[in-house]
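In: No sequence on hand, only this structure:
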């Protein structure tokens, strides 16, 4: 997988978090993901498919990160992970993927999105389909980390 493919997803996530939650994120170093274990406690997952592309996107939030984003976007801070925080993870995943899809269309990447699947709990796994490499990038917030994982190839 071309590492530059992840840039539109990262840019979209930074835009969504900055615009919707008024939060700044510190970008970490991209790396190749080896295991299927999720780095966060809540993950939004979307499969991507097109005529010439196939892949997936996962956005995994630590508890501190999802609670902070929830508070900044909705004005209330839940005590822990609940249905509303899970729904928010799915909505953010959907927005990020839509923004990346728009950015990638300029490079002839055209794909359809599935509905986000929400995975949660300590130690849950993320199974990116296909043989493509999975690139992960951490984005640090003041109270946690959001990990974005992308697997997309032609």
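Out: Looks like it arrived, so ask away. This one's a predicted model, so the numbers in the text were calculated from it and none came from an experiment.
In: hey, let's count contacts and neighbours off CA atoms from now on
Out: OK.
In: quick one, helices of the chain?
Out: Using DSSP state H, the helices found in the chain span residues 6-21, 63-74, 83-105.
In: Just the buried positions in the longest strand seen in the chain, please.
Out: Assignment by DSSP state E gives strand 144-153 as the longest strand of the chain. Applying a neighbour-count criterion of 16 or more other CA atoms under 10 Å, one finds 144, 145, 146, 147, 148, 149, 150, 151, 152, 153 buried in strand 144-153.
In: Looking at those residues, which one is closest to residue 57?
Out: residue 150 (4.7 Å; CA to CA).
In: OK, contacts around that closest one?
Out: Listed by CA atoms under 8 Å, 6 or more residues apart in numbering, the contact set of residue 150 reads 6, 9, 55, 56, 57, 58, 134, 135, 136.
In: Now it: closest residue in space that isn't a chain neighbour?
Out: Spatially, and ignoring its direct neighbours in sequence, residue 150 is nearest to residue 57 (4.7 Å; CA to CA, 6 or more residues apart in numbering).
In: this is the comparison structure:
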């Protein structure tokens, strides 16, 4: 996968968590995903398309991470995942994709994005939009992890 396309998603994710939730994050070792199991309890999912690439992005949050982000962003403590937490995961996914789209346009890429869909539950699966490799990047937040998954095909 082309780092010039992947890096804007990482940068946008780190920017959103830093500016919106006042949380620093560090990126772990990227790896190719094996299977469709989601690494987190809540996942925001968006399909991407351009004249040169088609793909999808998933942001999957461990429960502790999304609840901490929720509290930081909205100022309310939440003990369990409910509809408001799911909505926030979708909004974060939307913000990350918007930020990545803006960065990619500076490099000449023009991606169209779908509205985010939300997947949840301990055993949910992420079905990316192609049969090629899916890159997974873990981000360690102050409380828990979130995972960026990107699939891009031609």
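Out: Structure received. The structure presented is a predicted model; accordingly, all values stated were derived computationally and were not measured.
In: which of the contacts of residue 150 of the first structure show up in the second structure as well?
Out: Among the contacts of residue 150 of the first structure, the ones whose aligned partners also touch in the second structure (both residues aligned by TM-score structural alignment, their matches' CA atoms under 8 Å) are 6, 55, 56, 57, 58, 134, 135, 136.
In: Select, from those residues, the two members most distant in space.
Out: The largest distance within these, taken as CA to CA, falls between 55 and 136 and amounts to 13.6 Å.
In: ok so, going back, give me the buried entries from the contacts of residue 150 of the first structure.
Out: In terms of neighbour count (16+ other CA under 10 Å), the buried residues within those are 6, 9, 55, 56, 57, 58, 134, 135, 136.
In: my read: the fourth one touches residue 48, true?
Out: When you say that, I think you mean residue 56 of the first structure. Yes: under the criterion of CA atoms under 8 Å, residue 56 of the first structure makes contact with residue 48 at 5.2 Å.
In: okay, which residue is most central for the second structure?
Out: residue 59 (2.3 Å; CA atoms, centre = their mean).
In: Need the distance between the two termini of stretch 122-136 of the first structure.
Out: 18 Å (CA to CA, to the nearest Å).
In: For it, which residues meet the burial criterion?
Out: Buried positions in stretch 122-136 of the first structure, judged by neighbour count with 16+ other CA under 10 Å: 124, 125, 126, 128, 132, 133, 134, 135, 136.
In: As CSV, the residues you listed with distance to residue 80 of the first structure would be great.
Out: Putting these into CSV (distance: CA to CA, whole Å) gives the following:
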residue, distance to residue 80 of the first structure
124, 17
125, 20
126, 22
128, 27
132, 34
133, 33
134, 29
135, 29
136, 25
